[in-house]
Structure formats: C-alpha cells, structure tokens
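# just to be clear, the model below is a prediction. Sequence and coordinates:
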Amino acid sequence: MAKAKKKEKKKGGISLNLVLIFQLIIMLGLVLTITNIISSRTRANSDAHLNMTTEERAQVILNYVEVSERQLKDFSRAAQVTELLEDPENEEKLQAAQKLARDFHLDIPYIEGLYISKWDTTVLVHSTMMGAIGKPTRSGDELILLQEAIKNSGKQVYNGGIMRSPASDKQVISMYKAVYDSLGKPIGLVGIGIETDGLITTLDRISGANKNAADKEVKAKQAQSALTNAFYYMIKADSGNILFNGQDKGKIDVPIEVDELKKLCEKYGATNTDATGKIEYTDGGKDYVASYVYIAKYDWLFTVNVAKSDIYSLTYAMRVFLGAFGAIIIVLTTVFFFINKRQERINQKLVSTIAKNAQTRQSLNTAMFKDVLTNANNRVSFSMDMEKSDVSADKPCYFMMFNILGFSEINTRYGNDAGDRLLVRTVETLNDIFPDRAVYRTGSDEFVVMIPTENGQPAPEQVLNDVNTAFRQLMVPEKIDNMGAIYPKFKIAVIKRSSAADTSVVSALKDMTNRTGEATYGMIDYREM
C-alpha cells in the first residue's frame, strides 16, 4: 500500500513537471513567433521608408534639373539671344544680350554661368566670366559630338550631365540648347552650368536623407530618424564614376569601389528603363543597406545608403526586448518549477507528519480504549460508552457476557500463548456472529456484547438464537501443537435493559453467570431489567 501511494505521488509529480515543460515550450514558441513577426514587419517598414526616401530624393533631383532646363529654355527664347546670333558683330545687340544674361543669372541660385555662343561654341556673351568671351569651348571631335547631341535633342535642352567645370573647377550640371533661324538651321546655342552644391544642399535640407550640421531645424527633425547618418551616391551608370558623394564630397569623378554598386552600373548602364531596388553590401568592414533609383533619362544611378545597424536598429531593439522577455519567462518558469518542487517536498513532509500524528492518535486511542491483545473495546471504553448510551423503555438494549470457564487453569496447563490464542479466537467469533456490534473485554476472561434495539428489533428470540450460535462455535476445540486440544467451556448470561445503563450491568451479568455456572446450549440465562 505504501509503495502504491509513493508511485501515485511520483506520477503526479511527473505530470506537473510535464505541464510546466509544455507551458514553457508554448511560451517560447509564442515569443519566437511574435519576435519573427514583429522583426519582419519592422524590417519591412524600415525598407519601405528607405525606398520611399530614395524615390523622393530622386524626384527632387529630377525637379531640380528640370527647373534648370526650363530656365535655360526660357533664356533661349529671348529676342535678344536670337537677334545677337543673327548679327553677332552688332555691338548694340551684344550689350543687350550681355545685360539679359546677367539679369537671368541673378534669378538662378547656384549658377556657375550663363552664356551665348556661336554654333562653333565661340562665346559671345557670358554672365560671369568675361575672359571666356571670344573663345570656343569645344573643338575637333568634341565639337562634332556636342553639336550632334544638341541637334538630336531638337527643340529640347540637351543635358550634358554632371561634370567638373574646366573654368571654375566646380562640379556642375552642364546643359545646352540650340537656337534656330527661321529656316530651322542652328545659328548658335545657349549654355548654363548649375553647381551641384545647390542640389546637394537641397538634399541636405530634406530631413532623413543626410544631415546638415549648420541647420538646427533639420538636425532636430533627424534626431529620431533611423536615416540620421544616411548618405548618398550619384553615379554615372555607363562609366561607373561617382558624380557626387554625400559621404565624401571630395571623392568625385572617380570609379565606385563597391562591387555591388559596380554590378548595378553594369546592369543598368545606358538602358532606357527606370528602375528601383535595394541591395546590401559591406564597405570598410561595415554593413550597409542601399536603396537605389536608376534615372534612365540621364543615365544616373542615385542611392541612399545607411548603416545596417541604424536602419534596423528598431528591429534589433525589438529582438533584444522580446529575447529578454523570453529569458524572463524561462527564468520565472524555472523558479516556479523549483518552488513547486520545494513545495512538493514540504507537502510530503507535512503529509508524513500528519500521517504520523494520526498513527500516534490511533495508537493512543488504542492504548486507552482498546484491548491490545484482542483489539476488543476495553473496560474504560465500556464505561465511557455507558455514560453516552441512550437506553430507555422505548430503546432497550441487550447485554450479553461470555466468560471463559477455568481460564487460569488453561494458562497453567497449556501456556499463556495458548490462552492468548483462545482469547483472540473468542473476540473474532463474537465479531463474526454480531457484526457491527460493540464487543468489550471487561475482565481477563470475560467479554460483553452490547446490542441496541431499533423499533423493537431484534426480538429476544433472535438474540438468544445468535447467542447459542456463538456458543456453539466457541465450543469448538482449539488444537495445541504437541499438547492435544483445548475444549473451552463458557458461562453465559443475557440481560435486556430497559432503563438507563451503567457499569453495574457487568456486575449483574457476573452474578448471573456465577449462579448458573457452565452454560448449556439452548438454556442460556436471560433476564429483562
């Protein structure tokens, strides 16, 4: 029984541990799933923000260039320009055109210069560089290529792209527009150089692409942006040369050194289709993410580049937070597991203590109210039961005594062990015949059985019949090894008490047995009191 209980407890402990482990697995699974979902969505949002920023900046570049082209086109339509090119030797027309160029120059920010030249590029008017007047800007094959490119542009502006100006050594966007006579023959051209510093400044002033340390308002807007330290490249795709560099403004007109960007130049160079995308690369031992826009019209590849640790900082932070949360869950579950194990041990000790106390109480109860040898109720128990008994005329009670005749002689002749066996057998027999009835050992060799009545039952005849049955079984010989057998004899008396009962019942029963002596089957002494 004890082993079975131990196994049952162990089984319960294992099942609780499995529940804790299962709970931990579920929690870890949820943490990992939530981490992946949030990380992927945060990363996607960061990528989308970077792509949007790049496309916005590319549009800023297009708008900047298109505004300059419109300004040059407007300048080419001025009457002073056509009149001068039709009569380049006319001093009055030359002065009028020179004034026009200077006035236009003042209205265009970041302009290097605005000029009018003959079709062979000999400068007639220049808004800033008077020393360039009378000199051609192209000759030989360069002149032929420029003329063809301008004519191919028709009435539109030919954008020569971003280059370093031979006059000012500044990086400029160089644009040209042919001027035609009434017959549609080119008689000259106008040109403009727009410094890229203006474009870079425009980009710098837009929060999120690059930071302008001199602009406190822009700097404040960028403080919380993942693109605070972003920088950009403008690359001529067909050549792979850097046109301007937001990271190192002095490093221009040199080939791009990043392999991934070289591959993009090879992929899109001289193609006629705009494209967007994102790449990741490593430069100088640091990982970067670059979003790009290929502007096919000018064969420019524009990229916004940002350190991977910056753009995905929120993703990394979420992973760290959720990882810490998962670790806390593991720690708490582990702590709970050990607390539970400790509580189980405490509970086991408590249960063991309670069981021991119950055993102690039972032992004390047995010692006080039970006969140790036969486990029958003792005289103390009989006395206490009599005090609590409810015996009256309406509820009479039967008391019967079974007294072993000559018990001391049996002990002397057969030994105490044989006598003890006879006593035990006597109680067992009485318990069998009178189940659920109180059996008392009121003396060394006497036993009393108490049978309360309920609604007049049992009747005296039934009680006496049971007494005779018990007597017959008690008379069965008790075999003793090597000593023959004991043939027990009994003195028996029965009383039906109809008034309050007390310990005097035992005395009355003794008197009856002493008077009648050895009991005879079927002739048991019975009285009503």
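The structure has been received and is ready for your questions. This is a predicted model, so every value here is computed, not measured.
# every contact and neighbour count from this point should use C-alpha atoms.
Noted.
# mind checking the end-to-end distance for stretch 369-383?
The first and last residues of stretch 369-383 sit 10 Å apart, counting by CA to CA, to the nearest Å.
# hang on, I meant stretch 512-528
Note: stretch 512-528 ends 12 Å apart using CA to CA.
# over to stretch 114-125?
End-to-end distance (CA to CA), stretch 114-125: 8 Å.
# other residues contacting it?
Stretch 114-125 is contacted by residues 81, 85, 88, 94, 97-98, 101-102, 104-105, 126-128, 132-139, 143, 147, 186-193 when judged by CA atoms under 8 Å, 6 or more residues apart in numbering.
# alongside the first one, take a look at this:
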Amino acid sequence: MRGQKKMSAVSLVLIVQLIIMLVLSLVITMTISSETRKNTIQNLETITDERANIIETYVKNAEDKLTYFSKSQEVKKLLESPENLSLQKSGQAYTEDFSRDIDNLEGLWIGEWTSHCIAHTNPETVGITTRKNETALRQLQDSLIAAGDGVYNAGMIISPASGKQIVSMYKTVYGENGDPIGFVGLGIYTEGLVNTLNNLSIKGAKDVTYAMVNVKDDKYVFNNNSELIGTETTNSEIKSICKDIRKGNNTKSEFEYTENGKKYIAIFSYIKDYNWIFILNDTKSEVYSLTNVMRVYMAIFGFAIIVLMLIFNFISKKQEKANQKLASTIIKSNKTKESLYTAMFKDVLTDVRNRIAFSMDFEEQKSNPSEPYYFVMYNINGFSSVNTRYGNDVGDWLLVRTVDILGQVFKNGKIYRTGSDEFIVALKGNIENVAYTDVIEDATEAYKRLTAGQNTPMGRINFEFRSSVCKKSGAINTSIITVLKDMINKNSNATVGQITYNDLDS
C-alpha cells in the first residue's frame, strides 16, 4: 500500500511538472512570436528604405550625367548657332560619343527651344520636332523654366519611341544673356534598375514584388504588371497614404490588403525629392512564416506533453523508468529554451546582442543622475552599396570587424546591433571613473579605427561611418535609438572630433 501511494504521488508530481512546462512553453512561444513579428517588419522596413535609396541614386546619377552633358561647349555652341553645319556635325559626334558611357540608354539629344531635335544618339531622329502641339510645347517650356538651373524630371514613362518604360528628364541650356536657347533630354531604360532590385534577393522571401506610385496623382510609376503603369491605383490603402502625404500628415510605413483572395503585407518608403512612394509587397503567410513555425512547434510540444500525461497516469508501476524519461525530457526542454533565448536576443553573425535584447535591457530602465548611461551609435554609411560593390562576404566581414573594434575600445560597454548597418554601445558612467570626456575620447578613437583602411578579403578598403553620442539618466527606453538616428541624420558629415553629442538630461 505504501508503495502504491508513493508511486501515485510521484505520478502527480510528474503531471504537475508537465503542466508547468506546457504553460511555460506557451508563454515563451507567444513572446517569441510577438517579437519575431515586430523584428520581421522592422527588417522589411530597412530593406524597403535601402531599395528606395537605390532607385533615388539611379535617377540622380542619370540627372548628373545630363547636367554634365548640358554644360559642354559643344552643346552650347550648337544651340547658339543651330544652322552651322560644322557645329551640327561636331555636336552630333559629341552626343554619340557621350552616349557610349551611359548604361541602359534609350536616347540622349539636343533640342532647340521649339523642341526641334538637332542632335541625337539615333541620327535618324535629327530634324524631328517632338512637341508640335503648342500647348504641349508650352507645358514643357514652363516645366523647364520652373526647374531653373536644375533638371526637370518627367518621371518614369512609357516611351512612345520604344514602347518600353524609361526615366525621362530634361535640362535647360541658357545663353549669355540668361535666356533659354534650348535644352538637352535623356531617356534611361528602367530595365537596369529592375534587374538590380530583382538581383538583391531577400532571404526567406520569394513572393516579394515592387511597385511605385506618384503621390501627386495616385498613378503607378512602376509595377511588376506593366499594364498598370500610368494608371491610377485602385488600392484604397495606397490612396489613403498618398492623401496623408499630400496633407503633410504622418502615416505608418506598413499596411495590409487582400488581392485575388491572398493577404499581403506592404511596406513603403517615401522618396521626397520625386514625390514617389516605393512599395515592397509580400504575402502575409511568407512574412510571418517563422511565427507560424513557432505555433506548429507549440502545438506539437503541447500534444507531446498531453500524451506523456496520459501515459504517466497508466504506468505508475513502472515509475522509475518514467522518471528517467521525464528527466531526459526536462533536459531537452531546457536546451531548447536556451537555444530559443540565444536566437531571440543575439545577432547570429556578430554574436552581440540584438535590437530585441536592447529593448529588454532598457525598457523602463532607470538610473541615478550620478550614474547616467552613455549611448554611442555607429552607422555604416552606404552599407547596401558595400554589399553591391564588394559582395555579401565583405559586408559580413565589415559587420564582424566593426564589433571587434568596438569591443577593443569600449571594454566595459555592452554592444548591440540594432539594425542592418547600425550598432549601439551602452556604458554606465559615474562621476569618479566614466565621464563625458572619457566617452567622447573612446568614441573618437573607435571612429578613427573604423574609418581607417581595412584589410578585407577583397583587399584594403576604407569604409565610411557616422556616429552620435547621448547621455541619459532617469527613465530610459528604446526611444534612445530614434534619438541617436535623428542626431546622425541631422549631421551626416560627422568626422573625427565632430561626433554629435546630446545631453538628454539638460
């Protein structure tokens, strides 16, 4: 009898333990699922901003080439004397020669103020007047005058000549008296830009598509479905975002919508200089795939525990064996929780704490004024271009090398990777040992090392960094990240000895 009571008690203890494990697993899974969703969206926001920057750079590079072309003496002399056969010949030769250095070129040309073409990469086009309609010509002239000495960007259009999408732009050429004597025009195929975006794959995202909308009229500037280009969007969410931007209202950078029975999550970035919004779309199931896997894991784990509970109720006579099995299960569960903890709070590549860890470490953190926290942010300037130019291996090497240098300089600091290209070092100061001057000296030393030439797998390369420092005591939370980012964005030319500092207690 004693043996039976003892075995029943052990079974009860085991069942209670299993129930506790089930509840604990549920809590951990829910927490990780929530943070994973948040982290996934933040990652997509970073990727969207990077893609938008690529588009903006692509267009600006084309504008720079057109500006350079417009300032040549061959162009100006030809426009001053368009009937001069010798100048026509040299102008045509210069146009063709200049065109050879422009990738994805549709056409480069010189036009009189009446839009009469007097030089073109395609000689057969010379002599054509592109704006025969007086209203259309006046609209073009007004736009050119409004642009002043800058480039008038007509945006992405379907070329009437080639039937393909191009970036179309013009620039006025002025005479000695300051009056316009003509203009130059450039058309660049967007195919190269599209190929660049498609070649930048996103790990775990195969269903990603891109779109771009003109905020002014809600019309598609770019879409994977070429038939929609130039048409007004029917997506109510996009219309609402464009309306908010036109009014100057802030709006969230993400939204959800349903199309053809599928649910999508869209992240957008506003390209202010051109009044476009660049949109990254992906299926909701793919975005939250990791969360769904966690739920499946929870269901399987929960089901396994229930099965074990039933088994332990019927095998009280084999309690010793059951105890051994339970001990093994607990060890495996602890290892699983430890692995999940590491995956949640650490950056796999650099082995430092990640943004989630920063949120957990400093959410509602408080410190005495005599022991304030110093936060130092380092941002790799143009990180996406590093990956594009030198490859992902060099990009990964640079991230690891950045952490090594920060660890060498800030020996008592905690390093966090809070974004794809940004790191924060957190130091707790005090009046006697760590003060403002010490932090700035270390920040400057780290900046010098980071921007010095690095012996990478691709040879010796100099990388650019931007940095900011702030001090905070009392209540601390993740808004510190936003403050540091804003400081960097307002002082993008930070150099050694000019690192931006902000005392948030003053």
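Everything's here; your move. These figures come from a predicted structure and were not determined experimentally.
# got a TM-score for the pair?
Once superposed, chain against chain, the TM-score is 0.58 (TM-score structural alignment, normalised by the length of structure 2); 320 aligned residues with a CA RMSD of 2.7 Å.
# of the contacts of stretch 114-125 of structure 1, which belong to strands?
Among the contacts of stretch 114-125 of structure 1, the members falling in strands are 126, 186-193 (criterion: DSSP state E).
# can I get those residues in a markdown table with distance to Gln462 of structure 1 and neighbour count?
A markdown table is the format used below for these (distance: CA to CA, whole Å; neighbours: other CA atoms under 10 Å):
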| residue | distance to Gln462 of structure 1 | neighbour count |
| --- | --- | --- |
| His126 | 146 | 25 |
| Pro186 | 148 | 17 |
| Ile187 | 150 | 17 |
| Gly188 | 148 | 25 |
| Leu189 | 145 | 25 |
| Val190 | 143 | 26 |
| Gly191 | 140 | 25 |
| Ile192 | 138 | 26 |
| Gly193 | 136 | 24 |
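# if we take these, which one ends up nearest to Asp259 of structure 1?
Nearest to Asp259 of structure 1 among these: Gly193, at 31.7 Å, using CA to CA.
# can you find the partner of the closest one in structure 2?
Per TM-score structural alignment, the equivalent position to Gly193 of structure 1 in structure 2 is Gly187.
# contact partners for its match?
105-108, 166-169.
# same check for those residues, but in structure 1.
Comparing those with structure 1 on both residues aligned by TM-score structural alignment, their matches' CA atoms under 8 Å, the contacts found in both are 105-108, 166-169.
# which residue lines up with Asp101 of structure 2 in structure 1?
So, by TM-score structural alignment, Asp101 of structure 2 is matched to Asp107.
# sorry, that was for Glu80 of structure 2
By TM-score structural alignment, Glu80 of structure 2 lines up with Glu86.
# measure the residue lying closest to that match once chain neighbours are set aside to Ala97 of structure 1 for me?
With CA to CA, 6 or more residues apart in numbering as the criterion, Glu86 of structure 1 has its nearest non-adjacent residue at 7.2 Å, and that residue is Ile187. As for Ile187 of structure 1, its distance to Ala97 of structure 1 is 15 Å (criterion: CA to CA).
# for Ala167 of structure 1, same thing?
In this view, Ala167 of structure 1 and Ala97 of structure 1 are 21 Å apart by CA to CA.
# same question, Asn514 of structure 1
162 Å.
# neighbour-wise, which of these two wins?
Applying other CA atoms under 10 Å to Asn514 of structure 1 and Ala97 shows that Ala97 carries more neighbours, namely 26 against 14.
# so that one makes contact with Ser76?
No. Under the criterion of CA atoms under 8 Å, Ala97 of structure 1 is not in contact with Ser76, lying 10.8 Å apart.
# which residues in structure 1 form helices?
All helices of structure 1, identified by DSSP state H, fall at 2-76, 79-86, 91-106, 140-152, 196-204, 216-222, 259-268, 308-311, 313-369, 379-388, 407-414, 416-433, 460-474, 504-516.
# between the ones you listed, which one is nearest to Lys251 of structure 1?
Comparing the helices of structure 1 by CA to CA, helix 196-204 comes nearest, at 13.8 Å.
# average offset of that closest one relative to structure 2?
Superposed on structure 2, helix 196-204 of structure 1 shows a mean distance of 1.4 Å to its aligned residues (mean CA distance after the TM-score superposition for structure 1).
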